[in-house]
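>>> here is the input, now give the coordinates:
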Amino acid sequence: MRHRSETSVSPTESDAPSSERRRLRLGVGAVVVLLLGAFVVAILTSAFAQRGEEQQGVDVPSAPASAGPPPSAGAPGAAELFVHVSGAVLSPGLVTLDAGARVVDAIAAAGGLAPDADPDGVNLARPIADGEQLVVPREGEAPAQVDGAASGPGGGAAGASAAAAVNLNTAGRSELETLPRIGPALAQRILDWRAANGRFSQPSDLLQVTGIGEKVFDGLKDRVTV
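Here you go, the predicted structure:
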């Protein structure tokens, strides 16, 4: 009778490969976890760095400069003048002018002189007063009286009658400016001539003042006296 020989394996020898495989799997798993963790950390670090660069590149708007207080409605230069322009102008009626305006500005606001207007009948350089009625005469008409013009700083004798005769020997600069076509420059020349030559002996002596010719004199000869 034949006997079969059997080799016995101890439990320790059979468990050894299994333990090694488990340790190998655990080692590989740990390495994978570490690699994943490092990858996640790298991604987060890159994202935060990029966000920081974007924030540094954004221009922060500066605070607007504080604007000064709005100009007061009653401040000098803000006033308006209301003037009634009539007579030989293209668009007679009420006009609004800035403070410091003169007769020439009022006439321009009324459309300008009409074809039959007498430009020598008004003093284009005279300052305008608020509430004044400016009448531009036509050719052959006598200069109209200034209506409602109040005297004031720079206004000269605008409130006086435009038809009243001006005494060349006693009139001041502002009164001389009420004469037709006599502005500040010509008024000063009249005063300079009077200071250099004494009194005017007759109105025609004005022809000796530089800048006053026959045409200018004809427009004011009936408005002056000595």
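
>>> drop to CA atoms for contacts and neighbour counts, all remaining ones
Noted.

>>> regarding the protein, what is its longest helix?
helix 11-57 (DSSP state H).

>>> and the helix or strand containing Val85, what does it pack onto?
Following DSSP states H and E, one finds Val85 within strand 80-87. Judged by 3 or more Cα pairs under 8 Å, 6 or more residues apart in numbering; DSSP states H and E, strand 80-87 is in contact with strand 93-98, helix 103-109, strand 133-136.

>>> how about 6 Å then?
strand 93-98, strand 133-136 (3 or more Cα pairs under 6 Å, 6 or more residues apart in numbering; DSSP states H and E).

>>> so of those, which one's packed in deepest?
Highest mean neighbour count among the helices and strands packed on strand 80-87 (mean count of other Cα atoms under 10 Å): strand 133-136, with a mean of 24.

>>> coming back round to it: quick one: the strand holding Val85 to strand 93-98, angle?
140 degrees (axes from the mean of the first three to the mean of the last three Cα atoms, to 10 degrees).

>>> what sits up against strand 80-87?
Strand 80-87 has contacts (Cα atoms under 6 Å, 6 or more residues apart in numbering) with 92-99, 130-137.

>>> this one as well, want them side by side:
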Amino acid sequence: MLVHVAGAVQKPGVVSLPEGSRVFQAIEAAGGVVSNAELHRLNLAELLSDGMKIQVPVAGEVLPPPSPLAGSSGSTSGMAGTAAGTARVNINTASLEELGTLPRVGPVTAQAIIDWRQEHGRFASVDELNAVDGIGPKLMESLKDLVTVQGG
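Okay, the predicted model is just below:
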């Protein structure tokens, strides 16, 4: 399986791990943490799933709180839980950084979502993401269960 490890690690990027791997193993595969990482804010024992993104915070970095919405483990690992489906990102209120926690959404696509929202107003449904430049059918399919337009 492939997992994206970002933030306060030596070699951020995508790592390949066997099924059943844990957060701490993904961090090790990314070369370990940098000196100002705050590992205590992650659940290092959390079971990983394919396509997950783990954001290792640096000291003082603000992460969105984990949400106790439907999910397999009630994740408390900050950003890792977001991509795993334990918390949905509200595309009507999310910041550039929050949108960037979604799998396969980098700064350019995150900015395109924000630009579309500023030009057209709130998204009426998740399906409207199809109208955003850079979001094709495959990306849309991977995002539809990770985002919402409710609340906020």
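
>>> ok now the longest helix of the first structure, how far from the chain's centre?
71 Å (Cα atoms, centre = their mean, to the nearest Å).

>>> matching residues in the second structure for it?
Following TM-score structural alignment, helix 11-57 of the first structure has no partner segment in the second structure.

>>> go through the second structure and flag its longest helix.
Under DSSP H, the second structure gives helix 107-120 as its longest helix.

>>> what residues of that one count as buried?
Thr109, Ala110, Gln111, Ala112, Ile113, Ile114, Trp116, Arg117 (16 or more other Cα atoms under 10 Å).

>>> mean per-residue distance, that helix versus the first structure.
Comparison of helix 107-120 of the second structure with the first structure after fitting gives an average deviation of 0.5 Å (mean Cα distance after the TM-score superposition for the first structure).

>>> name the helices or strands packed onto that helix?
Partner elements for helix 107-120 of the second structure (3+ Cα pairs under 6 Å, 6+ apart): none found.

>>> and with 8 Å instead?
By 3+ Cα pairs under 8 Å, 6+ apart, helix 107-120 of the second structure packs against helix 96-99.

>>> which bit of the first structure covers the helix it packs on?
Using TM-score structural alignment, helix 96-99 of the second structure pairs with 173-176 in the first structure.

>>> nearest to Gly159 of the first structure, of the helices and strands packed on strand 80-87 of the first structure?
strand 133-136 (10.9 Å; Cα to Cα).

>>> who are the packing partners of the helix or strand just after the closest one?
Toward the C-terminus, strand 133-136 of the first structure is succeeded by strand 166-167 as the next helix or strand (DSSP H and E). With contacts taken as 3+ Cα pairs under 8 Å, 6+ apart, strand 166-167 of the first structure sits against strand 224-225.

>>> mean deviation of the strand it packs on from the second structure?
Mean for strand 224-225 of the first structure is 0.7 Å (mean Cα distance after the TM-score superposition for the first structure).
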